[in-house]
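Engineer: The sequence isn't on hand, but the structure is:
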C-alpha cells in the first residue's frame, strides 16, 4: 500500500525561550546545517550561539505567532488537509525539527498499512540544509524502525511547469493594485561551501556569473542555479522586464562566506536608487514562516521605509492555496499510478 509523507522545516512548540532553545539546538546541531566536525559544531552552537540566540529568536517568534500556533505549522497543516482531500492515498505531515517528527509521520502511515512511502520535502530548491537532511534522516529512521517500508522522494521541483505557474499566478494576484517599482526575489541563504559540496562534478560550480547558466549535471543539486532558474521561469510567465526585478539571499550567519547579494543590504540601498515601491517574494519557502513574516514582512519593511522607501509589499507564500495544493496532489496521484517517482 502506498502513502505520502509531507515534510517541512519545523518550529518551536511555543515562542518562549524554553522551547526555542531545544528547537535551535536540534536545528543548528544538524551536521548538514552547520557542516563542521561535531566538537567544533557543539562548541559553536552550545558554547556561543545558544547563550543568547534563544531569547532573541523568541522575541521574533512572538511577533508572528498566531492564536492557533506557529504559522509554519498551521499553514502546513492546512495544506496537508487540502492535499488529503484531493487524493485517496494516506497522507501524513512531519517536520524535520520539532513536532510532529518524521518518525511520528512514518508511524502514522505504517499504522494504516503503508509500505511504500512518497517522501515529499516541501522545498522547491535542493539544498544540503533542507532537502538532503530530510532524506538522510528519513532513511535512517526507516532502516531502524520501519524496515518493511520503501521510500521514494519527490525531487526538487524548482522548474516544474505546474509549480512555476502556481507561483507566477500567486505573485500576479498579490501584485494586483500595487504599482511597484521593483520585484525582489529573496531566497534563503546558504554558505558557499554547500554549493561546492553538492557539486557532483567536483569542478563546475565557481559561484560566478556564468556557471549557473552553463549546462551541467551539477545543476541537479545546485541550490544557487535552481534559485536563478525559478526566478527566470517565473519572470518569463509574468513578462516582467529585466530592469524591474532582481534576486538576493537572506538569513546568514556571521563568520562564513554566504551566497550574495544579501537581501537586507540590497533592500536598504534601493530607495536611494529610486526604488520607492518594493514587492518581495520568497520562493525558497512554500509556507510563510519566521523568515518571511518577521525577517521580510516586518524587519525588511521597516528598514526599507527608514531608508526612504514609501511602499512595501511582502508577497505571501503559496501556503494552502487551491492551485498549489492541487499541484501537489496531482504529483501524488501521478506517483500512485506509476512505478517510478514523479520527475
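Structural biologist: Arrived safely, thanks for sending. Because the structure is a prediction, the values reported are computed rather than measured.

Engineer: C-alpha only now, for contacts and for neighbours.
Structural biologist: Will do.

Engineer: Could you check how far residue 77 is from residue 95?
Structural biologist: Shown here: residue 77 relative to residue 95, a distance of 11 Å by C-alpha to C-alpha, to the nearest Å.

Engineer: this is the other structure I want to compare:
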C-alpha cells in the first residue's frame, strides 16, 4: 500500500532583505529559462551582466519595506496555510518554494522521510503559466527522476475556473469591500511577456495576446485555453464579476511587473491606475488573483507604489484586497481537493 503526502509549492523568497541574499535569490529566479526564455548567452548577459549589478539594492529596499518580524510575508503566510491544511487532512503536508532555500527537493525529502511514496503536488497558482506552474512541475519531475525514482507525483491542475474557488475568492473580495464606496475594482495579475502566451499555445494558431486583439481569442473556445495564462486571468475576472453581479464598466483586468523592452501583457497595472485617477475616479479597489499569498508584488508594488501613483493623479481612497492567504474557506477548499485526490 502506498502512503500519500501533500507538497504545497509557492514562488519563494530571499532568506533576508539583505542585498546579498536578494542578489542570490534574483539570480536563481531570473536565470530560470522559463522566466526569461531567451538563449543562455543572452540570459547570462541580461541577468549576470546587467540586472544583478543594478537591481539587488533596489529590490532589497523594497523587501525591507514589507518584511515582517517573523520573516518574509510570503513564507510566513505559506507556512500558516500549510499548518491549517495539515489540521484538516490525514496526510503529511510539506511546503516548498520554487526558488530560495526551501527547495522542492527538501520538500519531497521531508515527505519521503515520513514514508510517503505518492505525492500530490499543489502549485499555489490559480492560473497556468510557463514561469509559474510549468517551471515547478518540470523541476519536480527532474528531481523525482534523479533522486526519488520510486515515488509517484501527480499535480493539481490550474483551478482558475473552478466554481468553488471562484466562490471563495468572490466572498473574500465582497467581505473586504463591505461598506466601502468604490467606483472601480481592478483585477491586477502578474505580467508575462506576450511571447509566453504564444509559446504555450498548443494549437500554435489561437492565441494573440497583443492589445489589437482585444482579447477576442480569449473569449473563443479553444484547447489552447488549458495553458493560456491570459485567457485564464480574464476568465477569473469574468467569473467573479458574474458571481458578484458587478456592473459593466466598474471593473477591469490589468497586468503588473514587467522586465526588459519586449511587449508584456497589457494593459499595464501602473498605467491603468494612473489612467483611472486622471479620468476622475476617486475611490478604487484592487485585487491580485494571480497570487494566493501576499508577497512583494502585492504588498509593495501594489499596496505602496500603486497607491502612490493613484494619489499623485488625484485619487483619494485606494483599497488593496489581501490575497486568500490562510483564509479558512480557502483552507477548507484545499483540503476538499486533497481528499478528492486521495479517494481516486
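Structural biologist: Here it is on my side, so go on. Everything quoted here is computed from the prediction, not taken from an experiment.

Engineer: more crowded one of residue 77 and residue 95 of the first structure?
Structural biologist: More crowded of residue 77 of the first structure and residue 95, by other C-alpha atoms under 10 Å: residue 95, with 24 against 18.

Engineer: Identify the residue nearest the residue positioned nearest the centre of the second structure in space, chain neighbours excluded?
Structural biologist: With distances taken as C-alpha atoms, centre = their mean, the residue of the second structure nearest its centroid is residue 291 (3.5 Å). Of all residues not flanking residue 291 of the second structure in the chain, residue 125 sits nearest, at 6.2 Å (C-alpha to C-alpha, 6 or more residues apart in numbering).

Engineer: would you list every one of the helices in the stretch 101-250 of the first structure?
Structural biologist: Assigned helices in the stretch 101-250 of the first structure, in chain order: 102-111, 133-145, 161-175, 192-197, 223-238 (criterion: DSSP state H, counting those that start in this stretch).

Engineer: closest one to residue 3 of the first structure among the ones you listed?
Structural biologist: Nearest to residue 3 of the first structure, of all the helices of the stretch 101-250 of the first structure, is helix 102-111, at 6.6 Å by C-alpha to C-alpha.

Engineer: how big is the offset of the closest one relative to the second structure?
Structural biologist: Its matched residues in the second structure lie on average 0.3 Å from helix 102-111 of the first structure after superposition (mean C-alpha distance after the TM-score superposition for the first structure).

Engineer: Please identify the buried residues of that helix?
Structural biologist: Residues of helix 102-111 of the first structure classed as buried by neighbour count (16 or more other C-alpha atoms under 10 Å): 102-103, 105-110.

Engineer: Please apply the same query to stretch 133-148 of the first structure.
Structural biologist: By neighbour count on 16+ other C-alpha under 10 Å, the buried set for stretch 133-148 of the first structure is 133-135, 138-139, 142, 146.

Engineer: mind checking how far the residue in the second structure that residue 113 of the first structure lines up against is from residue 91 of the second structure?
Structural biologist: When the structures are aligned by TM-score structural alignment, the residue of the second structure matched to residue 113 of the first structure is residue 115. Residue 115 of the second structure sits 11 Å away from residue 91 of the second structure when distances are taken as C-alpha to C-alpha.

Engineer: Neighbour count: these two, which is higher?
Structural biologist: Neighbours per residue, other C-alpha under 10 Å: of residue 115 of the second structure and residue 91, the larger number sits with residue 91, 19 against 14.

Engineer: which part of the second structure lines up with stretch 232-240 of the first structure?
Structural biologist: Taken onto the second structure by TM-score structural alignment, stretch 232-240 of the first structure occupies residues 238-246 there.

Engineer: mind listing the strands for the stretch 1-150 of the second structure?
Structural biologist: Taking DSSP state E, counting those that start in this stretch, the strands of the stretch 1-150 of the second structure run over residues 4-12, 93-99, 118-123.

Engineer: Of all these, which one comes closest to residue 256 of the second structure?
Structural biologist: Distances from residue 256 of the second structure to each of the strands of the stretch 1-150 of the second structure were compared using C-alpha to C-alpha; the shortest belongs to strand 4-12, at 16.2 Å.

Engineer: which bit of the first structure covers the closest one?
Structural biologist: On the first structure, the counterpart of strand 4-12 of the second structure by TM-score structural alignment is residues 2-10.
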